[in-house]
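Engineer: sequence unknown, structure follows:
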């Protein structure tokens, strides 16, 4: 059972179903024990269902920074005017599609949080969270140490 909720959970099925797609936060990758620890609760705590501002980088949109730590704007975008330069329609359209996809994932995450809040309210105090660690084995999973190490490296931004 994972960090599924702020309330007590007896069975994971009280919160999630097999095959259901949910947003989680990776809280640990243990290469020695070949486990990945995930938290639904922590992922949901970071979202304001009534919020209007979101960080597209948290929802799959690449954010690049230069050596000085300054955000690198997409090719063809003029940060001084806040507009796209002429002749960069293809880049603008690609960026807008990426942004729309990230925003759609954020909206889906907000819906997940709202659904979880409704379920917790309906269940009363008999609902909750614990820590989840899953064995990583078998086909279709991160079955080898190299894949786990690569995932850890990617998620830590190359600082693993």
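Structural biologist: Looks like it arrived, so ask away. Computed from a predicted model, the values in this text were never measured in an experiment.
Engineer: From here on, just use CA atoms for contacts and neighbour counts.
Structural biologist: Noted.
Engineer: For the helix or strand that contains residue 111, list every residue counted as buried.
Structural biologist: According to DSSP states H and E, residue 111 maps onto helix 89-123. Residues 92, 95, 98-99, 101-103, 105-106, 109-110, 112-114, 116-117, 120 are the ones in helix 89-123 that count as buried (16 or more other C-alpha atoms under 10 Å).
Engineer: After it, which helix or strand is next?
Structural biologist: Of the helices and strands lying after helix 89-123 in sequence (DSSP H and E), the nearest is strand 132-135.
Engineer: Would you mark the buried spots in the very next helix or strand once past that following strand?
Structural biologist: Counting by DSSP H and E, the next helix or strand C-terminal to strand 132-135 is helix 145-155. Under the neighbour-count criterion of 16+ other C-alpha under 10 Å, helix 145-155 has 148, 149, 151, 152 buried.
Engineer: Verify the contact between residue 39 and residue 134 for me.
Structural biologist: No: Residue 39 is not in contact with residue 134 according to C-alpha atoms under 8 Å; the separation is 11.5 Å.
Engineer: quick one: which of the two has more around it?
Structural biologist: Neighbour count, other C-alpha atoms under 10 Å: between residue 39 and residue 134, residue 39 has more, with 23 against 13.
Engineer: For residue 132, the count of nearby residues, please.
Structural biologist: Counted with other C-alpha under 10 Å, the neighbours of residue 132 add up to 18.
Engineer: then this one, side by side with the first:
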């Protein structure tokens, strides 16, 4: 009944937005009695950046194909390395979002995700960081593959990944 959006609509700047059916939105001030405000609500810089990004994407739809290719390249490389070292893992990708879980099966529910090995993820995170690859420090946050990544960036990432997985397998 409602949709919530984060900083992507601000071109990376901090902002959020929500929307829903008319009867829900009419509950929000000034039409309704629910007051909503925030420090960054309607921030002009974020709104301008978001509109510029949306306009760019509208006129450059091939960017989605580029991001898909880059994410698929990273996924293939990571899967090959994980299989080489026989580590229990589950690599999940949807478009440009990818998450590596240290568990044997793809998690589908909260209970499944809770079985992921957080210590292994921490070891993975630290190993990648030590090699200059910055990932989300939480097992429960996805990697966002960017159009800005170069082939060299991805190969450096995969080399760091190989080194870390080799250490973890030992």
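Structural biologist: Received, thanks. Note that the structure is predicted; figures quoted are calculated from it, not measured.
Engineer: So after superposing, what's the score?
Structural biologist: After superposition, the two chains reach a TM-score of 0.27 (TM-score structural alignment, normalised by the length of the first structure), with 71 aligned residues with a C-alpha RMSD of 5.1 Å.
Engineer: Need the buried residues of helix 145-155 of the first structure in TSV (columns: distance to residue 29 of the first structure).
Structural biologist: Putting these into TSV (distance: C-alpha to C-alpha, whole Å) gives the following:
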residue	distance to residue 29 of the first structure
148	8
149	8
151	8
152	6
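Engineer: Tell me if I'm right that residue 134 of the first structure and residue 35 touch.
Structural biologist: Yes: if you go by C-alpha under 8 Å, residue 134 of the first structure and residue 35 touch, sitting 5.5 Å apart.
Engineer: could you check the distance from residue 53 of the second structure over to residue 46 of the second structure?
Structural biologist: 10 Å (C-alpha to C-alpha, to the nearest Å).
Engineer: higher neighbour count, these two?
Structural biologist: Using other C-alpha under 10 Å as the criterion, residue 53 of the second structure and residue 46 rank with residue 46 on top: 22 against 17.
Engineer: residues of the host helix or strand of that one that come out buried?
Structural biologist: For residue 46 of the second structure, the element it lies in under DSSP H and E is helix 44-59. The neighbour-count check on helix 44-59 of the second structure (16+ other C-alpha under 10 Å) flags 46, 47, 48, 49, 50, 53, 54 as buried.
Engineer: mind checking the SS state of residue 42 of the first structure?
Structural biologist: helix (DSSP: H, G, I helix; E, B strand; the rest coil).
Engineer: Against residue 116 of the first structure, how distant is it?
Structural biologist: Distance of residue 42 of the first structure to residue 116 of the first structure, given as C-alpha to C-alpha: 12 Å.
Engineer: now swap in residue 72 of the first structure and tell me
Structural biologist: 36 Å.
Engineer: do residue 123 of the first structure as well
Structural biologist: In this view, residue 123 of the first structure and residue 116 of the first structure are 10 Å apart by C-alpha to C-alpha.
Engineer: got it, and residue 100 of the first structure?
Structural biologist: Residue 100 of the first structure is 24 Å from residue 116 of the first structure, by C-alpha to C-alpha.
Engineer: got it, and residue 148 of the first structure?
Structural biologist: Counting by C-alpha to C-alpha - residue 148 of the first structure and residue 116 of the first structure are separated by 30 Å.
Engineer: With residue 37 of the first structure instead?
Structural biologist: To residue 116 of the first structure, residue 37 of the first structure is 20 Å away according to C-alpha to C-alpha.
Engineer: swap in residue 97 of the first structure?
Structural biologist: Residue 97 of the first structure is 29 Å from residue 116 of the first structure, by C-alpha to C-alpha.
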